[in-house]
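Colleague: compute the structure for the input listed below.
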Amino acid sequence: MRRVVAGGRADNPAVVSGFTLGLLFTLAGIYTFVTMLLPTPAGFQPASVALIAVVALVWGLVAMVLPWARIPHLLRLANGPAAMAVIALHNIAAGQDAYRYTMFFFLVFLWAGLCEARGLSLKMSPFLAVAYLGPLLADGKSAADLASISYALPIYLAVGEVLAWRTERMRRLQRRLQQLAHQDPLTGLPNRTVFTSALHEHCARPEPVAVLFLDLDGFKQINDRLGHAAGDQVLVQVSAALRAHTRPGYADLPCRLAGDEFVLLLPNTDLPTARAVADHLEHRLNQLHAADGTPVHGSVGVAVGTGMDAEDLIAAADHAMYTAKKAKPVSRRAA
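Modeller: Below is the predicted model of the structure:
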């Protein structure tokens, strides 16, 4: 069973970002309480620091359970400037300690880099400048103290943008791996894994489900005579024909199992309808040609079941396909 967090799936970017944001607020609130037990600088205001810690802790716990997948993107991003405002208040209440002053800002840019799109750190830089310099100006700090932003700001931006760049690359790689795991790279059709999962799901329902099992006739001869590139072109044509036979409004699923074997899953479909789809599909296949003009033929087996075991249903469709293939003249099978 897959883990679900805070209002959506665990792999939803908005949910991950919102949950991470809440977690960082929570940890920052807890640690702010811890700082009250440590040696503190002059001007430290325990009551104000405790109030800020409570606000951060409560908001963090709330943020971890909000339905971020349904919350507008800009509202989630607004938490960045809001966090900086809270940090600025903390820095005033905590006595303007230089070390404490910079660390909590760092968490904001960690969140931006790990969870949000590139460029967000740059967009938040004006808010950082206000939140960083405001307390220093209000406290009458020296020009040297104000100039410390020339160190802090580039570091924050570098961390945020580098993390965002690396995170974006990892997300692209993850999407590519997921695609390869569920999609046939040649035809772009869903693969055996997707078909098997969908078949088991539909077989568990009370509605009838049909499976069309397609195998090309004489495909090996096309490969041997014209080469694998020409064979691949034929497979791509067949995949297009399968896609064309998916019905609008239905969850029809065309897949490539392996080699020249294809299937078309037709949910909530009775036997006469499935046979009609198979006849149209076979007719369409007969209109295809290989690179040298050789006609393409295929044999289609049909099986329909209600509450039937998934393996038995695909085996029945496979058997029907071989029966159809054997019923053809030898010349057609070896074409």
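
Colleague: going forward, measure contacts between C-alpha atoms and count neighbours the same way
Modeller: Will do.

Colleague: any idea whether residue 216 is helix, strand or coil?
Modeller: Here residue 216 is recorded as strand under DSSP: H, G, I helix; E, B strand; the rest coil.

Colleague: quick check, it in contact with residue 263.
Modeller: No. At 11.7 Å, residue 216 does not count as touching residue 263 under the criterion of Cα atoms under 8 Å.

Colleague: among the two, which residue is more densely surrounded?
Modeller: A direct count of neighbours by other Cα atoms under 10 Å for residue 216 and residue 263 places residue 263 higher, at 26 against 23.

Colleague: hang on, that one in a helix?
Modeller: No. Using three-state DSSP, the assignment for residue 263 is strand, not a helix.

Colleague: grab the nearest non-local neighbour of it.
Modeller: Excluding the flanking residues, the one nearest residue 263 by Cα to Cα, 6 or more residues apart in numbering is residue 213, at 4.6 Å.

Colleague: for that neighbour, which residues are in contact?
Modeller: Residue 213 makes contacts with 261-264, 300-302, 314, 317-318, 321, as judged by Cα atoms under 8 Å, 6 or more residues apart in numbering.

Colleague: now the two most distant members of those residues.
Modeller: For the contacts of residue 213, the farthest-apart pair by Cα to Cα is 261 and 302; their separation is 13.8 Å.

Colleague: that older thread, please tabulate the contacts of residue 213 in TSV, including the columns distance to residue 244.
Modeller: Listed next are those as TSV, based on distance: Cα to Cα, whole Å:
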residue	distance to residue 244
261	17
262	14
263	13
264	11
300	16
301	18
302	18
314	22
317	20
318	22
321	20
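
Colleague: now the second one, please; I'll put the structures next to each other:
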Amino acid sequence: MPRPPSRPPTRSRRRDRPSAPVVDVSAWHRIGVIGAVGIGLVGLLASASTHELDSGSWAYYGAAVALTVAVWLLVHRLRAPWALLCWPLMALLGLVGVSFSAPVAATLCMGSAVLGFLFAGLTQARGVSLVLLPPTLATFVRVNHSVPAQQLGVRLGIALVVWIAAGELPAWLNAKLSSARADLERLAATDPLTGLANRRYWDAQVGRMLGQRTSFAVLLVDLDHFKLFNDAHGHLAGDEMLIAFARVIDENAPEAAVRARWGGEEFALAVQDVAEAPQIAERIRRAVPLGQTCSIGLVAQRPGETLPGLMLRADEALYQAKSAGRDRVVAA
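Modeller: So this is what the prediction gives:
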């Protein structure tokens, strides 16, 4: 069973390889096949407008429909984003076919190639749309084979700029939005002072652990006489104390433990090894910095227990520790 994340996601300092945006691949397969069929219909209308529609053209369009259905049946269940690239490639293949049966119509439809780059830019990571350049260039040259070389070069240069912009600009914007979304999620889950998880993240992760029906223990930790420390040393020193104590909790907690600032001078820790929880609590109690002390309430999760019920028992154990003289661990 997968472990819940022990900390809120952090932003990596290294430059990661661009990843594909999170997309509904099934929905984009439907969009892709509709787009491919739509481009085919445009080609059919263009062939009719240029008086190139004959029995051979009808046979070609019938074969194109059959091929599109076959490709759909092969790929529509694939969930990898790269599988979506088959639809821009299908459109290019269709343009090549039209160039043989209706060359003038194919020239009119060549502009639709930009839709393939836009499709790739919306569904793939940065740079992936560029894999469409070689087949699109080959299609462009085939469709415009009768154009003089000098004019072909100018048209091709303009087309390249448009294709790259259509493919890479959406991918770049998607990457920026994904990064901003990740930053917002990290900020929403992190206590800004200590860097530990906040109560919102704690509730979500511990609630998930309860749903998995795995045994774990909760430590609710409170710094003793923190208000007196604040009054004696000032709020800045109090903040430094909270930061230092959060570091103590982080360093003494197992890697898989969920740690959070519960509120004020209270911290919470969820430990999956129930048997080890008392030793962890004692290590934290003995490591409080600046000569201060802490009280800890420790409880083991019970089958079928809710999050409010679990935290209420932890709070009651903490209250017992404070009532018994503080600077101690009480398990309940």
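
Colleague: returning to that earlier point: tell me which of residue 261 and residue 302 of the first structure has more neighbours.
Modeller: Counted by other Cα under 10 Å, residue 261 of the first structure and residue 302 do not tie: residue 302 has more neighbours, with 25 against 16.

Colleague: that one matches what in the second structure?
Modeller: In the second structure, residue 302 of the first structure lines up with residue 298, judged by TM-score structural alignment.

Colleague: what are the contacting residues of stretch 158-168 of the first structure?
Modeller: Counting by Cα under 8 Å, 6+ apart, 109-122 sit against stretch 158-168 of the first structure.

Colleague: wait, stretch 281-300 of the second structure
Modeller: Contacts of stretch 281-300 of the second structure (Cα under 8 Å, 6+ apart): 215-224, 241, 244-245, 248-249, 252, 274, 277-278, 310, 313-322, 326-332.

Colleague: just name the closest of the contacts of stretch 158-168 of the first structure to residue 172 of the first structure, please.
Modeller: Looking across the contacts of stretch 158-168 of the first structure and measuring by Cα to Cα, the closest to residue 172 of the first structure is residue 117, at 12.6 Å.

Colleague: look at residue 59 of the first structure and say how many residues are nearby.
Modeller: Residue 59 of the first structure, neighbours per other Cα under 10 Å, totals 17.

Colleague: you'd agree it is up against residue 26?
Modeller: Yes. Contact criterion Cα under 8 Å: residue 59 of the first structure and residue 26 qualify, at 7.5 Å.

Colleague: and residue 239 of the first structure, what does it touch?
Modeller: 187, 189, 254, 256.

Colleague: typo on my end, it should be residue 53 of the first structure
Modeller: Contacts of residue 53 of the first structure (Cα under 8 Å, 6+ apart): 28-30, 32-33.

Colleague: for residue 32 of the second structure, same thing?
Modeller: Residue 32 of the second structure neighbours (Cα under 8 Å, 6+ apart): 84, 87-88, 119.

Colleague: does the counterpart of it in the first structure sit in a helix or strand, and which one?
Modeller: Mapped onto the first structure by TM-score structural alignment, residue 32 of the second structure lines up with residue 25. Per DSSP states H and E: residue 25 of the first structure is located in helix 13-35.

Colleague: beyond that helix, next helix or strand please.
Modeller: The helix or strand immediately downstream of helix 13-35 of the first structure is helix 46-63, counting by DSSP H and E.

Colleague: report the buried residues of the helix or strand that comes right after that next one.
Modeller: Beyond helix 46-63 of the first structure on the C-terminal side, the first helix or strand identified by DSSP H and E is helix 73-77. Across helix 73-77 of the first structure, burial judged by 16 or more other Cα atoms under 10 Å covers residue 77.

Colleague: next one: stretch 197-209 of the first structure
Modeller: Neighbour-count burial for stretch 197-209 of the first structure [16+ other Cα under 10 Å]: 198-200, 202-203, 208-209.

Colleague: quick one: which of those residues is nearest to residue 92 of the first structure?
Modeller: residue 198 (58.6 Å).

Colleague: aligned partner of the closest one in the second structure?
Modeller: In the second structure, the residue matched to residue 198 of the first structure (TM-score structural alignment) is residue 205.

Colleague: before we move on, back to that, okay, the contacts of residue 53 of the first structure in a markdown table with neighbour count and distance to residue 151 of the first structure next?
Modeller: A markdown table is the format used below for the contacts of residue 53 of the first structure (neighbours: other Cα atoms under 10 Å; distance: Cα to Cα, whole Å):
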| residue | neighbour count | distance to residue 151 of the first structure |
| --- | --- | --- |
| 28 | 20 | 23 |
| 29 | 23 | 26 |
| 30 | 15 | 27 |
| 32 | 23 | 24 |
| 33 | 18 | 28 |
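
Colleague: quick check: the farthest pair among those?
Modeller: So, those by Cα to Cα: farthest apart are 28 and 33, at 8.8 Å.

Colleague: count the neighbours of the aligned partner of residue 279 of the second structure in the first structure for me.
Modeller: If you follow residue 279 of the second structure across to the first structure using TM-score structural alignment, you land on residue 276. Using other Cα under 10 Å, residue 276 of the first structure is surrounded by 11 other residues.

Colleague: same question for residue 120 of the second structure.
Modeller: Residue 120 of the second structure, neighbours per other Cα under 10 Å, totals 29.

Colleague: and the helices in the first structure, which stretches?
Modeller: 13-35, 46-63, 73-77, 79-93, 98-115, 120-138, 143-146, 149-182, 192-203, 219-226, 228-244, 271-285, 310-326, 330-333 (DSSP state H).

Colleague: adding distance to residue 5 of the first structure as columns, could you present the ones you listed in CSV?
Modeller: Formatted as CSV, those follow (distance: least, Cα to Cα, whole Å):
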stretch, distance to residue 5 of the first structure
helix 13-35, 7
helix 46-63, 11
helix 73-77, 16
helix 79-93, 19
helix 98-115, 15
helix 120-138, 24
helix 143-146, 41
helix 149-182, 19
helix 192-203, 24
helix 219-226, 49
helix 228-244, 36
helix 271-285, 41
helix 310-326, 32
helix 330-333, 54
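
Colleague: show me which of the contacts of residue 239 of the first structure is closest to residue 88 of the first structure.
Modeller: Using Cα to Cα, residue 189 comes nearest to residue 88 of the first structure of these, at 53.6 Å.

Colleague: tell me how far residue 208 of the first structure lies from residue 304 of the first structure.
Modeller: Distance from residue 208 of the first structure to residue 304 of the first structure, counting by Cα to Cα, to the nearest Å: 7 Å.

Colleague: which neighbours do these two have in common?
Modeller: Common neighbours of residue 208 of the first structure and residue 304 are listed as 269-270 (criterion: Cα under 8 Å, 6+ apart).

Colleague: now tabulate the contacts of residue 32 of the second structure in a markdown table and tack on distance to residue 95 of the second structure.
Modeller: Formatted as a markdown table, the contacts of residue 32 of the second structure follow (distance: Cα to Cα, whole Å):
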| residue | distance to residue 95 of the second structure |
| --- | --- |
| 84 | 18 |
| 87 | 13 |
| 88 | 11 |
| 119 | 17 |
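
Colleague: thank you, goodbye.
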